[in-house]
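K.L.:
Structure of the sequence below:
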Amino acid sequence: MDIQGVVAEGFEPVRDAFARNFEVLGDRGAAVAVYRDGRKVVDLWAGTRDADGAGGPAWSEDTAVVVRSATKGVAAAVPLLLHQRGLLDLAAPVSAYWPEFKAGGKDRTTVRDLLAHRAGVPALDRNLTPAEAVDGTTGARETAAQRPFWEPGTAHGYHAQTYSWLLSELVLRVTGRSLGAWLAEEIAEPLGVDFWIGLPGAEAHRVGRVAQVDPPERAGALRTRPRRNVSEAYADPASLTRRAFAAIDPLPDENAPEWRAAELPASAGIGTARGLARFYAATVGVVEDGARIFTPAMTALAGTEVSAGPDRVLVVNTRFGPGYMLHGPASPLLSPASFGHPGRGGSLGFADPSAGVGFGYVTNALAKSVTADPRAQSLIQALRKSLT
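P.N.:
Predicted coordinates:
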């Protein structure tokens, strides 16, 4: 595999692991980037831009792809910055900003509960069509009316799809702007980050096509943890796991222009590995040109545990801060200080304040992994080796 890009001295193990992802773990087109103490030390890409065709154009330096739930980590910066600016109180009830949300016994659900998957509405009694999911009104209305599956604040369960409508409507009520517009104007453009929740038409030519693939099982392939039963739970149509992931039914065509343009902060963000890495680097420090997103206090808050233990949707033990998945057995990151978010199928972005690291990995070959894809884990292990 012809690997393009550069690595700083000492980070060669990351390049080796990235090449192995293509040779052993089934990558087709992908990129990885790492910032250390505000400086870019890894910037690599390889393969083909479109995973669903034979051959085709090569992955280029500025190729972007949909990153599914890795979108959640970028989107979470919006409410946290609103909190940092004194415009949003994480301890306040969601209904203080969105009165309709109090329906069905959710009146005491706090903004912090919402961000940490404790709101009790990971699924809907009526699944939405793809058109309803992106129309800007139906999702918020149905989620506000939904009776919770547990008493909000008493347990947590991954809000795989409903997180889109929860977060979007909250930000709209507080700012008067859509979350995608706020992100673009207040974070992505000032920071110079290639990441969109709602892809502009002018950027469509850069976006690669994703496809579901089954990476080969090879001798010596990385195994990060024992087989879990989330797949069995997903196979049960009556399970909360299946209902949460299938809140949009039928599943949309993620390569369709209308899906790429949708503002769905749970699942439809599009970006580059470099964009993810630069974003996360700016949450823990100052990047190369002096930009920073979070204050030190906000960095500490982002990595503060809010939810931990059995996840009622993912059926394993998970850990969440306010908007971010935290390091743990279900989603191993660089260290216990790390916070970020994986995307189902492979992509991953995270920050590690203890190491001064911002990390981004994106792929167009979407595997069956939910939280700890072997390709991303291989890169993390190589990065850890590079830092020792």
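K.L.:
Please make it C-alpha for all contacts and neighbour counts, starting now.
P.N.:
OK.
K.L.:
and after the strand or helix carrying Ala297, which helix or strand comes next?
P.N.:
Secondary-structure element containing Ala297, defined by DSSP states H and E: helix 296-302. Per DSSP H and E, the first helix or strand lying C-terminal to helix 296-302 is strand 307-310.
K.L.:
Give me the helices and strands touching that following strand, please.
P.N.:
Strand 307-310 sits against strand 317-320, with contacts defined as 3 or more CA pairs under 8 Å, 6 or more residues apart in numbering; DSSP states H and E.
K.L.:
for the helix or strand following the strand it packs on, the distance to its chain's centre please.
P.N.:
Next helix or strand after strand 317-320 toward the C-terminus (DSSP H and E): strand 325-326. Taking CA atoms, centre = their mean, to the nearest Å, one finds strand 325-326 lying 10 Å from the centre of the chain it belongs to.
K.L.:
For the residue sitting nearest the centre point of the chain, give its distance to Arg319.
P.N.:
By CA atoms, centre = their mean, the chain has its centre lying nearest to Ala70, at 1.4 Å. From Ala70 over to Arg319 the distance is 15 Å, taken as CA to CA, to the nearest Å.
K.L.:
Equivalent analysis for Val74, please.
P.N.:
Distance of Val74 to Arg319, given as CA to CA: 17 Å.
K.L.:
next one: Gly360
P.N.:
For Gly360, the distance to Arg319 - CA to CA - is 20 Å.
K.L.:
likewise Ala246?
P.N.:
Ala246 is 22 Å from Arg319, by CA to CA.
K.L.:
And those two? Which one has more around it.
P.N.:
Per other CA atoms under 10 Å, whichever of Ala246 and Arg319 has more neighbours is Arg319, with 25 against 19.
K.L.:
One more sequence to fold, the one below, so I can look at both together:
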Amino acid sequence: MSPGRGGSPRTARRITASSLRDLVRDRLATPLGADFQIGLSTKDLHRVSDVIVPVFDVDPSVLDRGSAAYRTFTGPAFSAGAANTADWRAADLGAANGHGNAASVADVLSPLVTGSGAGPSLRPDTVDLIFREQSNGVDLVNGLHVRWGIGFALPDRRTLPWLPGGRIAFWGGWGGSMAIADIDRRMTISYVMNRMDADLLGSSRAAAYVGAVYDVVRGSR
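P.N.:
As a prediction, the model looks like this:
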């Protein structure tokens, strides 16, 4: 198991009266049979792999002290190695503390593409909301050009040139992990790892694996 990403615990509790940890477990992971959880349970500690921190880590000293990036990376300062601590692993941190493997990340995205199939699914009109563009420009923290829908980034060659076009919702984790829901092709793709690259979004390994999947899909048609 390795750490991934999620949503807002406060929003989840306000809307459903459940913690994000419980919501993901009860509404997604358990019905889907996905080996995924927000905040690692004590009984699974022996299964988790340590993050191997990249040679490059965030160095706030090179940033403009008045920038959003500086305030983010110094409020407080942090290192990727924090993900290896017991407190981090146990915390309910939706944006940074999903634990699972690549298969389970793909599983929890599957309600976006399954329609009325088995297990939890979302109505097409709900999925359509993802693709209402909310912003399109340079992220003030990571410096990347990102086109945002609702809850997910949307394809843009300036963000990840190796993603194809179409109705694709995606995001990735610091170090190279990637989660993709391709609505048009009715498939999900996930790549996770414990040896981090220095990349803030995607990596050469993620690009190679995702590219191979799309090569197979194109070749089968």
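K.L.:
rewinding a little: okay, and the helix holding Ala297 of structure 1 goes to which residues in structure 2?
P.N.:
Aligned using TM-score structural alignment, helix 296-302 of structure 1 spans residues 124-130 in structure 2.
K.L.:
what does that stretch contact?
P.N.:
When contacts are defined by CA atoms under 8 Å, 6 or more residues apart in numbering, stretch 124-130 of structure 2 is touched by residues Leu112, Gly115, Gly149, Ile150, Gly151, Phe152, Ala169.
K.L.:
which one of these is nearest Thr16 of structure 2?
P.N.:
Distances from Thr16 of structure 2 to the contacts of stretch 124-130 of structure 2, taken as CA to CA, are shortest for Gly151 (17.6 Å).
K.L.:
measure the corresponding residue of structure 1 for the closest one to Leu251 of structure 1 for me?
P.N.:
Superposed on structure 1 with TM-score structural alignment, Gly151 of structure 2 falls opposite Gly323. Computed as CA to CA, the Gly323 of structure 1 to Leu251 of structure 1 distance reads 24 Å.
K.L.:
Look at those two and report which has more neighbours.
P.N.:
Legend: neighbour count by other CA under 10 Å for Gly323 of structure 1 and Leu251, higher for Gly323 (29 against 12).
K.L.:
Cross-check the contact I'm expecting between that one and Leu115.
P.N.:
Yes: using CA atoms under 8 Å, Gly323 of structure 1 is in contact with Leu115, at 4.6 Å.
K.L.:
Does the counterpart of Tyr191 of structure 2 in structure 1 belong to a helix, a strand or coil?
P.N.:
Mapped onto structure 1 by TM-score structural alignment, Tyr191 of structure 2 lines up with Tyr361. What DSSP: H, G, I helix; E, B strand; the rest coil gives for Tyr361 of structure 1 is strand.
K.L.:
how much space between Tyr361 of structure 1 and Ala376 of structure 1?
P.N.:
From Tyr361 of structure 1 across to Ala376 of structure 1, the span is 7 Å (CA to CA).
K.L.:
Then Ser231 of structure 1?
P.N.:
Distance from Ser231 of structure 1 to Ala376 of structure 1, counting by CA to CA: 20 Å.
K.L.:
Could you give me the buried positions within the match of helix 296-302 of structure 1?
P.N.:
Val127, Ile130 (16 or more other CA atoms under 10 Å).
K.L.:
cool, and stretch 202-213 of structure 1?
P.N.:
Arg206, Val207, Gly208, Arg209, Val210, Ala211, Val213.
K.L.:
measure the equivalent of the last one over in structure 2 to Val48 of structure 2 for me?
P.N.:
Translated: Val213 of structure 1. Alignment of Val213 of structure 1 against structure 2 is given by TM-score structural alignment, with Pro54 as its counterpart. Here the distance between Pro54 of structure 2 and Val48 of structure 2 works out to 18 Å (CA to CA).
K.L.:
Could you do Val217 of structure 2 as well?
P.N.:
Per CA to CA, Val217 of structure 2 is found 32 Å from Val48 of structure 2.
K.L.:
And for Arg195 of structure 2?
P.N.:
Taking CA to CA, one finds Arg195 of structure 2 at 13 Å from Val48 of structure 2.
K.L.:
cool, Gly176 of structure 2 as well?
P.N.:
From Gly176 of structure 2 across to Val48 of structure 2, the span is 18 Å (CA to CA).
K.L.:
ok, now Thr159 of structure 2?
P.N.:
Thr159 of structure 2 is 30 Å from Val48 of structure 2, by CA to CA.
K.L.:
can you check Asp87 of structure 2 too?
P.N.:
The value you get for Asp87 of structure 2 to Val48 of structure 2, if CA to CA is used, is 14 Å.
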